[in-house]
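1. Below is the sequence, then the predicted model.
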Amino acid sequence: MPSQGFRDWLAAGKPYALIRPARALQRNLKRHGLTVYDYPDDDHLEANTPEDHTPFSVTGWPSANARWKARGLDVMPRNDSRAARKENADIARQLIRDRDAGVPGVAWIKYINWTDESGTCRQERWMPAHTTRSSTDKGHIHVSGRSDADDDPRAEDYDPIARMDGDRGMSVHSDSILEAWRLGAPKAADGSEIEPVKWRIRDEAWQRSITAALAGAAADAKSARIAIEALVAAINAGGGSVDAAAIIAHVDALAAAERDRELQLLAEVAELRAELAAARAVAEAQLSPAERAALPPH
């Protein structure tokens, strides 16, 4: 049966406002092409105990939630591939690390539900200390906000994917590209990998080259940000008035577009490499052992 809060919400004309830090995280994740839901579906709205997706949640902490403020997000994987599920889990891990480390941009988070690569779903709570328990809210990252953080401005520039990129050489993206390559690895007639040792060596070498290249791009972006902030500080100190955030946002948008183009090219290269390897494997299968032994190494 729908709650009294739901009936009050209907009578009030269905007011709805997502709290500021949740809007910021949603916006920053969407810039990476992710789907991030906030508005409640009918199951949320008509639940006996309405929770944080609704603007009449009764699960506020550390105090009651203000009406008509919603404070729940669902960060969805890009698709159902293993790489996409890993990316989603890695985003959750970054949120958890940052929340534990006291990063201001995630201080508003009350709890998250997330699913790891093996399908295990957990809830990480900071109410107030960090505790972990099992959850059934599988397949995405659910983020719920505290009741005392409705207007917290500190999440405006918080981007967990950018933080992963800077901390780990953008490996979340290279993992996704390498996943496409692995799926194209040549197989023998019995389904086993052809030359598994050589394939693994090539795979690892290529991963190192991608990671190094993308880490360099991340370092360049960080250097550009530092230079812009220093220049703006000097201008403002001299009596000027320049908005560093607007300039950095524009530069970040250009950098993101360029990075997307580079990743697309890398994905296309991975696909071509996989197709060539598979074609060579098929051709080699038709050769005699002596002819195969005479082939140059690859």
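-> Now that the structure is in, tell me what you want to look at. Numbering: from 1, shown residues only.
2. going forward, measure contacts and count neighbours with C-alpha atoms only.
-> Will do.
3. For residue 227, see how far away residue 24 is.
-> Distance of residue 24 to residue 227, given as CA to CA, to the nearest Å: 24 Å.
4. Between those two, which is the more surrounded one?
-> Taking neighbours as other CA atoms under 10 Å, residue 24 and residue 227 compare with residue 24 leading, 20 against 12.
5. In addition, the following structure is provided for comparison:
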Amino acid sequence: MATSAYRAWVRAGRPWKKAGPIADLEKYAQRHGIAVLGTLGNTAHLTASFPEDHTPFSYTAWPKRLSGYVVTAIDLANSRGLGAAILRDARAGRLPWLKYLNTNGRHYNHSDRFRSSRPSNDHHVHVSIRTDHLTTDITDYDPLGLDMDLSDRVTLPEWVRENHPELDETISVRTALASGYGHARSAKDAVHGQVLPALAALAETVSAIRADLDALAETLRNPTD
């Protein structure tokens, strides 16, 4: 049964707007071809006896009651491991605006810093935000590392090219860095397409530093003057 809040909203002309972080997440998804599944809820959401964050009059708004008709939730396709990436950042304390996350059939809540979970019907990515962050700007939030420069490429170390001829001679910096964000669709992709090149580049850098340190140590042991 529709609530009095719903009826008041209808009388007001059905106004609504997206909270800042929700609008920013929507733009991020659209920019990278991730399907936006919804912000404002359908009739079932709007007329529910206990309306939640897909409505502009949510009964679960937290920690403050909504001021104005603002939608504080978004549903996104779980493309490229998006749900896992957001969960990773939430657990690391990087998302002060996040109230809860549903993804891969689990619910993660701010109440325990997203450490535990309980079952959820959502296998897509549902994000609900806190009402004390309605105007927070998260335009620089890049959970999948997709906004980095795609043109910057690095040459793979020689030993990688010799042992893995299936790899391109060069790899984008974005792809190398992506190994830390769980982009790979399979273990094979992770090893051959992302993790291996990233680790190889790191190993080469470490080797160069070690060689410089060895040379410095040799110079200190055998000064020429």
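-> Structure received. Since this is a predicted model, take the numbers as computed values, not measurements.
6. what does stretch 35-51 of the first structure contact?
-> Here stretch 35-51 of the first structure makes contact (CA atoms under 8 Å, 6 or more residues apart in numbering) with 1-3, 5-6, 18, 26, 29-30, 53-54, 56-59, 71-78.
7. Please determine how far the most centrally placed residue in the second structure is located from residue 183 of the second structure.
-> A centroid search over the second structure (CA atoms, centre = their mean) returns residue 143, at 2.8 Å, as the residue closest to the centre. For residue 143 of the second structure, the distance to residue 183 of the second structure equals 10 Å [CA to CA].
8. what about the residue mapped onto residue 102 of the second structure from the first structure, neighbour count?
-> Matched by TM-score structural alignment, residue 102 of the second structure corresponds to residue 113 in the first structure. Per other CA under 10 Å, the neighbour tally for residue 113 of the first structure reads 24.
9. Next SSE downstream of the helix or strand where residue 113 of the first structure lies?
-> Applying DSSP states H and E as the criterion places residue 113 of the first structure in strand 109-115. Downstream of strand 109-115 of the first structure, the first helix or strand assigned by DSSP H and E is strand 121-126.
10. I'd like the distance from that next one to the chain centre, please.
-> Remark: strand 121-126 of the first structure is offset 17 Å from the chain centroid, using CA atoms, centre = their mean, to the nearest Å.
11. Repeat that for stretch 19-37 of the second structure.
-> With CA atoms, centre = their mean as the basis, the mean position of stretch 19-37 of the second structure lies at 11 Å from the chain mean.
12. cool, stretch 24-39 of the first structure as well?
-> The answer for stretch 24-39 of the first structure is 9 Å, by CA atoms, centre = their mean.
13. now the end-to-end length of it.
-> 15 Å.
14. Check stretch 68-77 of the first structure too.
-> 28 Å.
15. What number of residues are in the vicinity of residue 229 of the first structure?
-> By the criterion of other CA under 10 Å, residue 229 of the first structure has 17 neighbours.
16. Revised request: answer the last question for residue 179 of the second structure.
-> 19.
17. nearest residue to the equivalent of it over in the first structure other than its sequence neighbours?
-> Using TM-score structural alignment, the equivalent of residue 179 of the second structure in the first structure is residue 168. Excluding the flanking residues, the one nearest residue 168 of the first structure by CA to CA, 6 or more residues apart in numbering is residue 215, at 7.6 Å.
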